[in-house]
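[1] this one's structure only:
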């Protein structure tokens, strides 16, 4: 039966989705529905909420900014929240990243990165157009993001719109050299413009983890061949992997970096793409044809920038890293109970992200197991959205051991 609501929800097959909960209030790690249910947000509302829902300092900053500014055109104008935020971001990211371009979502930050890379080579007089990406990657749902992401059910209808990309095998444990060899071969075979990666862990690709040393070696190979490295830290940034940004663990500085999701603490949509002087300078000219032609109507929205600036101050003034370390320890202890459980395989963790695979005959994304698991958790007032048979947890940093324990108890209770 069709819903009475006119709303078309993302990644939702409405013919199979009955009774979508209405959330009327959020606080900490919890969602409250119109019918009085309290639902634990075990995935940070799609990986965006870091400190917890409606974290007070961020909400205070938003309210204050609404008394000063709403939306201001950002083409030819600027405003204090954007200027202050850009300076803070340059200060906490690698020193090689010196320029900040604002957008409004992770997908658009990737589009910006790809356009920056291609524009850099064109304006530098080199014919480099080839983009490389890892198999299984997800970089968003815009055209460029889908092009560099894994091809499959998500983007099959839009195949005519997508451009060709070179694929590198994912560096599974024990098979890392195949990835590095493929990268070396691709760099020798083509004039490669850029390599884009989700550093250390794939997100929608199944929460697959690879080692920092592999990322460091990919960066080294690319640099040897003059290839730009784009780090898509949309999900991995802001502490998710155990460090502020995932690239820190590999000791590398990308040429271009994409940040979103936790940028505002998950409160408001905002994204940034950072790059170094060389990329900015390639577009800096009296020739207007070298202008970086990209924008959105709400670029650098002042209220969103104020939220992000408040988030940076939270990182500077609150023990966020201690909370992350404590949360990681809770995951590690809880995962141990499943290591001898034959129902599960590939038990893994990176920082505050934990995942394990349910052993089933049909484990694909479109298999029935995903929706069945979703219903299993929601019936226990837990928000978990499995990726096929992959169950993953990515809760807000304010989550307690008891709250997270409820989710692991529900995993242990799986009998489908």
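    Ah, there it is. Please read all numbers here as calculations on a predicted model, not as lab measurements.
[2] make it CA atoms for all contacts and neighbour counts henceforth
    Fine.
[3] Who are the packing partners of the helix or strand harbouring residue 357?
    Element membership of residue 357, judged by DSSP states H and E, is strand 353-358. When contacts are defined as 3 or more Cα pairs under 8 Å, 6 or more residues apart in numbering; DSSP states H and E, strand 353-358 packs onto strand 344-350, strand 390-393.
[4] Contacts for stretch 16-33 next, please.
    3, 34, 38-42, 44, 51-55, 395-396, 398-399 (Cα atoms under 8 Å, 6 or more residues apart in numbering).
[5] Name the residues of it that come out as buried.
    By neighbour count on 16 or more other Cα atoms under 10 Å, the buried set for stretch 16-33 is 26, 28, 29, 30, 31, 32.
[6] can you redo those as TSV with secondary structure and distance to residue 127?
    Output for these, formatted as TSV (DSSP: H, G, I helix; E, B strand; the rest coil; distance: Cα to Cα, whole Å):
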residue	secondary structure	distance to residue 127
26	strand	50
28	strand	50
29	coil	49
30	strand	51
31	strand	51
32	strand	54
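[7] next up, a second structure to put side by side with the first:
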């Protein structure tokens, strides 16, 4: 019996309606940018397995470091204990984060990193005797699948059954260079009517919203308004972090830095689950008290896991290396050339790019999880490229180690797919 057949007996996959999509692809091996299935077929992983394996699958530099750590210390509770991988990681990540970030809090995944960011924002005001219950978030945002993260998300395709249980969230449009005044007026209306604790946002690129992009200037305007009104700003860089936008973080493009940052996915190079919620000294100080109740009472069993910390530390060292930084520039330039070539195609409605993130919208109406989208996905896989269209949007977010030859194959398969749309 094949893996695919055995899978159907017990497994329930994410983002899947199993009645209409009963089939899976069984991957048995991954190396660099290539996935291999149980039938020996190979696929270029052009989305870095949901933006995680940015230095390539089974990267020897990372796996060897984690193997060494396994022989020394695998796991210890992080409440009341510490260890060298966590301390070294804190030192390394603070060095590349925006300069106002000074403390890091560990959890397990992107959703929980946002959940903690929301709790920090709410409790920050509560601890100061200024209880605030409202949050602001962008329209069409996506921040995860736990309840706080769902509350600030705007994609009802995921959240519809749970909306009656959400927190009080006011949504604003993303800035496009033309609507700044309207957004500012909306913000003024919100703060005149509600006690706003925090603003949760994806900086520059909204991943699940089909790589929808907005301007750094407009975002900076919003962040300045929040600062002026003592609204805690929470940057969800789970997708954008660690070099994908061309800088270490999307927040590096914006003059006004967030009070809190949420990090996961590429944090551990796709090897192990872990997340970090970082914050400024000012946020941390609101919890620093003789009163036990003012502490942040949130914890995960595997918080600060030594193996995950080791993977993250190795990943940061690779990110800072001349080789990876050169590769990022190479991919950006390659995308720009591809974009210039493809943007006039009659089947292409628009293109956009931030760093190594490239997206094109097809000039056709498509459901997010409809038959035509599925047809495109299977066409890509049949031709040896793993791409997951978001409705009529096809995007590329490949590992930094992808070769020029592999990139050209990704581009060619996309162009070939335009002929079947």
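    Noted; the coordinates are in hand. Remember, it's a predicted structure, so these values are computed and weren't measured experimentally.
[8] rewinding a little: what range in the second structure does the strand holding residue 357 of the first structure sit on?
    Using TM-score structural alignment, the residues of the second structure aligned to strand 353-358 of the first structure are 357-362.
[9] With the first structure overlaid, how far apart is that stretch on average?
    Average distance, stretch 357-362 of the second structure versus aligned residues of the first structure after superposition (mean Cα distance after the TM-score superposition for the first structure): 0.7 Å.
[10] What count of nearby residues applies to the residue mapped onto residue 52 of the first structure from the second structure?
    If you follow residue 52 of the first structure across to the second structure using TM-score structural alignment, you land on residue 56. Other residues lying near residue 56 of the second structure total 23 when counted by other Cα atoms under 10 Å.
[11] Residue 56 of the second structure: what's it in contact with?
    Contacts for residue 56 of the second structure (Cα under 8 Å, 6+ apart) come out as 31, 32, 33, 48, 269, 399, 400, 401, 402.
[12] quick one, helices of the stretch 1-150 of the second structure?
    With DSSP state H, counting those that start in this stretch as the criterion, the stretch 1-150 of the second structure has helices at 3-10, 48-51, 60-70, 84-96, 110-127, 147-151.
[13] Indicate which one of these is closest to residue 219 of the second structure.
    helix 110-127 (18.7 Å; Cα to Cα).
[14] average offset between the closest one and the first structure?
    Looks like 0.4 Å for helix 110-127 of the second structure (mean Cα distance after the TM-score superposition for the first structure).
[15] Following the chain past the strand holding residue 357 of the first structure, name the next helix or strand.
    Using DSSP H and E, the helix or strand that follows strand 353-358 of the first structure in sequence is helix 369-378.
[16] that older thread, which members of the contacts of stretch 16-33 of the first structure occur in strands, if any?
    Of the positions in the contacts of stretch 16-33 of the first structure, 38, 39, 40, 41 sit in strands, assigned by DSSP state E.
[17] got these as JSON lines, with neighbour count and distance to residue 99 of the first structure columns?
    JSON lines is the format used below for those (neighbours: other Cα atoms under 10 Å; distance: Cα to Cα, whole Å):
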{"residue": "38", "neighbour count": "18", "distance to residue 99 of the first structure": "42"}
{"residue": "39", "neighbour count": "20", "distance to residue 99 of the first structure": "40"}
{"residue": "40", "neighbour count": "26", "distance to residue 99 of the first structure": "38"}
{"residue": "41", "neighbour count": "29", "distance to residue 99 of the first structure": "34"}
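[18] which SS class is the aligned residue in the first structure for residue 272 of the second structure?
    Residue correspondence to the first structure (TM-score structural alignment): residue 272 of the second structure is matched to residue 268. Assigned with DSSP: H, G, I helix; E, B strand; the rest coil, residue 268 of the first structure falls in the coil class.
[19] What's the ChimeraX line that selects buried ones from the contacts of stretch 16-33 of the first structure?
    Buried residues among the contacts of stretch 16-33 of the first structure (16+ other Cα under 10 Å), as a ChimeraX selection:
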select :38,39,40,41,42,44,51,52,53,54,55,395,396,398,399
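[20] Check the burial of residue 140 of the first structure by counting its neighbours.
    Count around residue 140 of the first structure with other Cα under 10 Å applied: 21.
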